[in-house]
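K.L.:
Provided below are the primary sequence and the corresponding predicted coordinates.
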Amino acid sequence: MGQPVVKPAEAMAVPVLEARGLSKQFGSTMALRDVSLAVMPGESHALVGRNGAGKSTLVSMLTGLRQPDTGTILFNGQAAPPVSDSTAWRRHVACVYQHSTIVRELTVAENLFINRQPLKRGWIDWHALRREARTLLDSWQIDVHEDMRAADLTVEARQLVEIARSLSYGARFIILDEPTAQLDGDEIKRLFRRVEELQRNGVTFLFISHHLQEIYDLCQTVTVLRDARHIVTSPVEAMPKTALIEAMTGEAGNLAPSDARDREPLVDAPVVLDVANLSGVDYANVSLQVRRGEVVGITGATSSGRTSVGEAVAGLKAQTAGHIRIAGRLLKPGDVTDALATGVSCVPKDRHHEGLVLGQSIGENATMTVPHLLGKFGFIAPAPRRHMAQTLMHELGVVAQGEEQAVSGLSGGNQQKVVMARALANNPDVLVLIDPTAGVDVKSKQALLSVVDSVRQEGKAVLLVSSELDDLRVCDRVLVMLRGEVCASYTAGWEDNALIASIEGVTLNER
């Protein structure tokens, strides 16, 4: 666990942030109810809770985007600025979101000082801009070149640039919202080291994550929200993981996902997915087979090529060599329509950009791949679509007002269940899941992985691409990719240390 920066003698210091009795209501929905929070100087304070617990609403008020209905916010003991004064808010607090706010086509320097570039005779002073950007990056020991295009940066580097931009306004309190969602193991370790260094230099963090182990690795204090209420604030070292999960869910008991270690090997089941000598931009000579009723995992670092292999099987990205067969039928490269017709469905990596049409309803999203089942001559009959949507919502446990509700109004966990519903709507033979539990809470993760176990029992073949160890436990076999090639294979019952070592390239021994 990260060590506190604040010394015992400073325990009575004024909080960097103090929220007192914050409440917010949208129509008949109480989004936040009498929530209080204090974040002390120099600490990393975790904020956790299930999707829909009120975290996003609280953050929107702590960053000046929304006015609370009741309650007050103080920074360093002083009342927060009016919501209308966004410039004043930036001097107190900034949020680095899971989905980057960096403008990809601009340089690092342009992003750091966007809309406040130094001027000379009414024109942008490019020399001064680059000089000030270099000074800012050096002062916070961020090793990124100021002239690089933001689109060419790694996710990790973009996050550090966002932190530097926030610090340049004078803010010393940073909210990190799911910062590790798109990072692999080494990148996470580097980010945590930078956070700890920034803490030692007087920066305070509010850390939001669904990865509970990260709370124990980085944070000193944890606050739990549930059902829009404050449940508990505790030193991390005094909150065992079982107690933390119970506080988040309101339920005692084991919420661990199912484990495939006790299953009998499927030696006689027919092969449904056959991938032979597949190559692409970031992978080469990948071969694998998945039998009916089998779950095969692919894991590896972000740069290993694992995601591209999953996307090729789903028809989202064409391979450059090799072939994919579904029950003996050759799949056309990079053709989603052919993949669907052949019996392949996919839960893609990014639900916001690839998995959902946020402005449409749950029913429209869940059934968009099966219009031929809902009407004739291009017309979709409302009643069949409503019935199918309601059935899928019930089977997946989607919590919503009804199938007509827009998916944009759902929590992250329920949005992901809608993506899963769409993937299952055409009753596929092969289900491709790419990071299926990213950005969802512990109970939604359990529900989604239970679906994987259910479709396996129905005889479907599942290809699960993920770096999450809990996701991979449902797999009968796990293939590890390193630098674009399969380097190891593990059967169910693998040890965490052995799998992680292979992912990081420490050992390439097959298991």
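P.N.:
Arrived safely.

K.L.:
okay, CA-based contacts and neighbour counts for the rest of this
P.N.:
Noted.

K.L.:
contacting residues around the residue of the chain most remote from its centre?
P.N.:
Ranking residues of the chain by C-alpha distance from their mean position (C-alpha atoms, centre = their mean) puts Arg121 at the top, at 44.9 Å. For Arg121, no residue meets the contact criterion (C-alpha atoms under 8 Å, 6 or more residues apart in numbering).

K.L.:
separation between it and Glu43?
P.N.:
44 Å (C-alpha to C-alpha, to the nearest Å).

K.L.:
all helices for the stretch 401-511 of the chain, in order.
P.N.:
412-424, 442-457, 469-472, 496-503 (DSSP state H, counting those that start in this stretch).

K.L.:
Check whether Ala133 sits in a helix, strand or coil.
P.N.:
When classified by DSSP: H, G, I helix; E, B strand; the rest coil, Ala133 comes out as helix.

K.L.:
Next, please give the residue ranges for the strands of the stretch 1-150 of the chain.
P.N.:
Using DSSP state E, counting those that start in this stretch, the strands found in the stretch 1-150 of the chain span residues 17-26, 29-39, 44-48, 70-75, 78-79, 94-96, 119-120, 123-124.

K.L.:
I'd like to know which of those strands lies nearest to Met388.
P.N.:
Closest to Met388 of those is strand 29-39 (C-alpha to C-alpha; 27.2 Å).

K.L.:
Go through the strands of the stretch 1-150 of the chain and pick out the most buried.
P.N.:
Comparing the strands of the stretch 1-150 of the chain by mean neighbour count (mean count of other C-alpha atoms under 10 Å), strand 44-48 comes out on top with a mean of 27.

K.L.:
One more to weigh against that first structure:
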Amino acid sequence: MSTPVVTPLVEARGIVKRYGPTVALREGQLTVLPGESHALVGRNGAGKSTLVNVLTGLQAADEGTIRFDGEPAPPLADRDAWRRKVACVYQKPTVVPELSVAENLLINRQPTGRGGLISWRRLKAEAAEVLATWDVHVDPDARTADLKVEDRQMVEIARALSFGARFIILDEPTAQLDNREIERLFTRMRALQESGVTFLFISHHLQEVYEVCQTVTVLRDARWITTAPVADLSRAALVEAMAGEIVAERAASARDAVADDAPVALEARGLTSESYDGIDLSVRHGEVVGLAGSSGSGKIELAETFAGLRTPTGGTARLDGRPLPFGDVQAALGAGVGCVPRDRHEQGLVAGMTVGDNATMSVLGRLGRYGFIGTRRKRVFAADLIRRLDIHAEGPDQPVSDLSGGNAQKVVMARALASDPRLLVLINPTAGVDVKSKESLLARMDSAREDGTAVLVVSDELDDLRRCDRVLVLFHGRIVAEHPAGWHDHELIASIEGVDHG
């Protein structure tokens, strides 16, 4: 007997998406069968978010086709038709926090009574019916902001299902959940699958793929790489598909190792917050330590704590033996911390000011006395920073808003180095810059190390982490692995994706 041909619930073929000169997706494809949980995996920048935007009708593909249950996708403008096909539950809530669960479930389609006014009794009854249909145990009257993350996610899933969608995309759904909550989510997913719901499951934690999914699709470098039954793909093979060809060359280790007797600059003990738990780490003078992990690992929040941007709920940190101030950027700067923050536009630069003003903002006290700043000294100091960092600008007086992304990031780096910090915290220092600027920024990191500065670098870019003396990997807020210089790509990726630990 021949096996009956099953029409895919969702089929994407030959998807290409460009943003100006950048090709975000060049060969996207996906085939999801009815009733399965299908994993979509790939490293940051692999094209997952772009494919999701196309699958949910938020953006049109430049080339390629999308079909639902064998039928062409609706026109982009027909949002109601898209809602009946597909919904995405993102890490960030799409519900209105101040409204009740019932109001969120039936937003823009509230039942009305006489005179066109909302019938609150019917609203609550219909919401309760939706929740009961999908076995979601949440009070319809509850304020959505008061819900736990897992319950909020289930409300979003129930809302999507109430429109008629049977294809639900879960984008990093476990990033903010603890182990018990994750297990409860998976139990609910399995029950919904039995009711005819199909999931696309996006996660950086590969062991979850093996727990809850039947099929996996891998994207890499904006291309489709493979689709296979999860049971047929070993974890090593999955990591290899995500990492690309396993190259034999190891990370550059030509420079001298940090001396064992080099004094400790930064020492943290038991640091704890909502994002990380029980962190112990140290960084010596003249050492570069990397922090790696997926988007929900807590790595950025940890680095921001050392830079004075956050306050932990427990634990201590000392810089050269003195307590490090938390939650106060100016105090951290005074204690000897320089920082390149994660978002140069929001946190790093003052757009209305010049290159010189931005570069010297952290050292104004040194450039004048009694509150008067010597204009000439400031210009000379700024010009020296521009030269040292190879910033392509007309001079210190050029508005920083006129600079390219790479040169703007160099200004942020210049300001971090201007104060001669003892600890330099770099958060995604090369994100969104061109190759030449990236090399220039990393060279500054190297020279800071040679000057005896302790450097802590957080990055999703393997090339940034290759310059580190060692890399610490965070997973669900805890340090789970340490890789000395010379790691293979697939070793580090396996740690980041949670393959080689419980």
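P.N.:
Perfect, thanks for sending it. None of the values given here were measured: they were computed from a predicted structure.

K.L.:
coming back round to it: with Val313 of the first structure as the reference, name the closest of the strands of the stretch 1-150 of the first structure.
P.N.:
Closest approach to Val313 of the first structure among the strands of the stretch 1-150 of the first structure is made by strand 94-96 (33.2 Å; C-alpha to C-alpha).

K.L.:
tell me what the closest one is packed against?
P.N.:
With contacts taken as 3 or more C-alpha pairs under 8 Å, 6 or more residues apart in numbering; DSSP states H and E, strand 94-96 of the first structure sits against helix 155-168, strand 173-177.

K.L.:
and with 6 Å instead?
P.N.:
Of the remaining helices and strands, those touching strand 94-96 of the first structure by 3 or more C-alpha pairs under 6 Å, 6 or more residues apart in numbering; DSSP states H and E are strand 173-177.

K.L.:
In the second structure, which residue range corresponds to the strand it packs on?
P.N.:
Using TM-score structural alignment, strand 173-177 of the first structure corresponds to residues 167-171 of the second structure.

K.L.:
Can you say which of the helices of the stretch 401-511 of the first structure is packed in most?
P.N.:
Taking mean count of other C-alpha under 10 Å, helix 412-424 is the most buried of these, at a mean of 26.

K.L.:
Quick one: residues in contact with that helix.
P.N.:
Residues outside helix 412-424 of the first structure that contact it (C-alpha atoms under 6 Å, 6 or more residues apart in numbering): 51, 345-346, 355, 366-367, 392, 398, 440, 444.

K.L.:
How many residues are close by Ala307 of the second structure?
P.N.:
For Ala307 of the second structure, the number of neighbouring residues by other C-alpha atoms under 10 Å comes to 30.

K.L.:
ok, it to Val458 of the second structure distance?
P.N.:
To Val458 of the second structure, Ala307 of the second structure is 12 Å away according to C-alpha to C-alpha.

K.L.:
Distance of the alignment partner in the first structure of Glu208 of the second structure relative to Arg190 of the first structure?
P.N.:
When the first structure is aligned by TM-score structural alignment, Glu208 of the second structure is paired with Glu214. Per C-alpha to C-alpha, Glu214 of the first structure is found 13 Å from Arg190 of the first structure.

K.L.:
In terms of neighbours, single out the busier of these two.
P.N.:
Set Glu214 of the first structure next to Arg190 and count neighbours by other C-alpha under 10 Å: Glu214 wins out with 18 against 12.

K.L.:
quick one: that one is in a helix?
P.N.:
Yes: assignment of Glu214 of the first structure by three-state DSSP places it within a helix.

K.L.:
can you pull the contacts of it?
P.N.:
Glu214 of the first structure makes contact with no residue under the criterion C-alpha under 6 Å, 6+ apart.

K.L.:
what do you get for Ile493 of the second structure?
P.N.:
For Ile493 of the second structure, the contact set (C-alpha under 6 Å, 6+ apart) is empty.

K.L.:
go on, Leu198 of the first structure?
P.N.:
Here Leu198 of the first structure is in contact with no residue (C-alpha under 6 Å, 6+ apart).

K.L.:
Where does the residue mapped onto it from the second structure sit: helix, strand or coil?
P.N.:
Aligning on TM-score structural alignment places Leu198 of the first structure opposite Leu192 in the second structure. The three-state assignment at Leu192 of the second structure reads helix, by three-state DSSP.
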